[in-house]
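Asker: okay, structure incoming, though there's no sequence with it:
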């Protein structure tokens, strides 16, 4: 039985919780294998064959082949493990983060230097619709005042 997850209401955010961890176990194990030079060479020589040696889903393999880190995260990848793919490709973490936001490395760096993205529209999905109702003070019984 899934637990109540109020954090799923944050737009554009994938929380790496126990469920995501289980879903991405083999994807993340593959990523960790790239810490060894011999495995990086095997992967670079024939990516598909190397991926087929892991008990990953076909969707996870396609996400890796596409180098779509957001897709990898949706299928259970953890960004700290996925960083090994970027490192194997000679990418910096800033380049990877930029690709996840649709920005160039320079655009991403500039945004972060200015304090990151605006919180407006990024607090929770209901923010723009029923935010007024959700932000009303509650009485002692937990009912809207």
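Answerer: Nice, thanks for sending it over. Note that the coordinates shown come from a computational prediction; the quantities given were computed from them, not determined experimentally.

Asker: only C-alpha atoms from now on, for both contacts and neighbour counts.
Answerer: Noted.

Asker: and residue 122, how close does it get to residue 78?
Answerer: When CA to CA, to the nearest Å is applied, the distance between residue 122 and residue 78 equals 21 Å.

Asker: these two: who's more crowded?
Answerer: For the pair residue 122 and residue 78, the greater number of neighbours falls to residue 78 (23 against 16), based on other CA atoms under 10 Å.

Asker: list the contacts of the residue nearest to residue 109 when sequence neighbours are not counted.
Answerer: The shortest distance from residue 109 to any residue that is not its chain neighbour, by CA to CA, 6 or more residues apart in numbering, is 7.1 Å, and that residue is residue 94. For residue 94, the residues meeting the contact criterion (CA atoms under 8 Å, 6 or more residues apart in numbering) are 105, 108, 109.

Asker: show me those residues that map onto helices.
Answerer: Secondary structure of the contacts of residue 94 is defined by DSSP state H; positions in helices are 105, 108, 109.

Asker: the last one: neighbour count?
Answerer: Spelled out, that is residue 109. For residue 109, the neighbour count with other CA under 10 Å is 16.

Asker: quick one on the thing from earlier: for the residue nearest to residue 109, give its distance to residue 56.
Answerer: Taken as CA to CA, the span from residue 94 to residue 56 is 27 Å.

Asker: coming back round to it: so is the residue nearest to residue 109 in a helix, a strand, or just coil?
Answerer: Under the three-state scheme (DSSP: H, G, I helix; E, B strand; the rest coil), residue 94 adopts helix.

Asker: use this one as the comparison:
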């Protein structure tokens, strides 16, 4: 279905379709709630991921810590953040990585009020301003 929110750049709404796409990825992330699973993942990340029905793209995103890629592939930020916590990373670090800025630059952007609205309202608006 064509949803109006699909036109908002950088937005991955957890609607039914996106939720189904990321179900196994999110269940992997939830598994990190248990210490024994974290220990097993720490020993051999790739082998641990084989316990879940992840796509090859999802496995690669996890192993490379492609935070934005995980969201695009159905990850829910609240679940994928469990992996960031496992790595000892802050929400500002993850936000910076997804925004292509440093952790401190991201922190300062948030303190200053966030991203400017101009150019971020819709993908159509971005296309028009680019060209």
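Answerer: Yep, it's here. What you see is a predicted model, and the numbers here were worked out from it, not measured in a lab.

Asker: please state their TM-score.
Answerer: TM-score of the superposed chains, computed with TM-score structural alignment, normalised by the length of structure 2, equals 0.93; 129 aligned residues with a CA RMSD of 1.5 Å.

Asker: which of the contacts of residue 94 of structure 1 sits closest to residue 20 of structure 1?
Answerer: Sorting these by distance to residue 20 of structure 1 puts residue 108 at the head of the list, at 26.1 Å, by CA to CA.

Asker: what does residue 100 of structure 1 correspond to in structure 2?
Answerer: When the structures are aligned by TM-score structural alignment, the residue of structure 2 matched to residue 100 of structure 1 is residue 98.

Asker: corresponding residues in structure 2 for stretch 10-25 of structure 1?
Answerer: So stretch 10-25 of structure 1 is aligned with residues 8-23, judged by TM-score structural alignment.

Asker: could you point out the longest helix in structure 2?
Answerer: Ranked by number of residues, the top helix in structure 2 under DSSP H is helix 16-31.

Asker: mean distance, that helix to its aligned residues in structure 1?
Answerer: Its match in structure 1 and helix 16-31 of structure 2 itself, once the structures are fitted together, sit a mean 0.4 Å apart by mean CA distance after the TM-score superposition for structure 1.

Asker: okay, now the aligned residue in structure 1 for residue 66 of structure 2: neighbour count?
Answerer: Counting by TM-score structural alignment, residue 66 of structure 2 corresponds to residue 68 in structure 1. One way to gauge burial is a neighbour count; for residue 68 of structure 1, by other CA under 10 Å, it gives 15.

Asker: find the nearest non-adjacent residue to residue 68 of structure 1, please.
Answerer: Leaving out its chain neighbours, the residue that sits closest to residue 68 of structure 1 by CA to CA, 6+ apart is residue 100, at 7.7 Å.

Asker: distance of the residue positioned nearest the centre of structure 2 from residue 79 of structure 2?
Answerer: Within structure 2, one residue has its C-alpha closest to the average C-alpha position: by CA atoms, centre = their mean, that is residue 71, at 3.4 Å. Residue 71 of structure 2 sits 10 Å away from residue 79 of structure 2, taking CA to CA as the criterion.

Asker: equivalent analysis for residue 113 of structure 2, please.
Answerer: The separation that residue 113 of structure 2 has from residue 79 of structure 2, given CA to CA, amounts to 25 Å.

Asker: so if I had to pick from these two, which one is more boxed in?
Answerer: A count of neighbours by other CA under 10 Å puts residue 79 above the other of residue 113 of structure 2 and residue 79, at 18 against 8.

Asker: mean deviation, the helix or strand containing the more buried one versus structure 1?
Answerer: In this structure, residue 79 of structure 2 sits in helix 77-86 according to DSSP states H and E. Following the fit onto structure 1, the mean deviation recorded for helix 77-86 of structure 2 is 0.4 Å by mean CA distance after the TM-score superposition for structure 1.

Asker: report the buried residues of that helix.
Answerer: Judged by neighbour count using 16 or more other CA atoms under 10 Å, the buried positions of helix 77-86 of structure 2 are 77, 79, 80, 81, 82, 83, 84.

Asker: cool, thanks, talk later.
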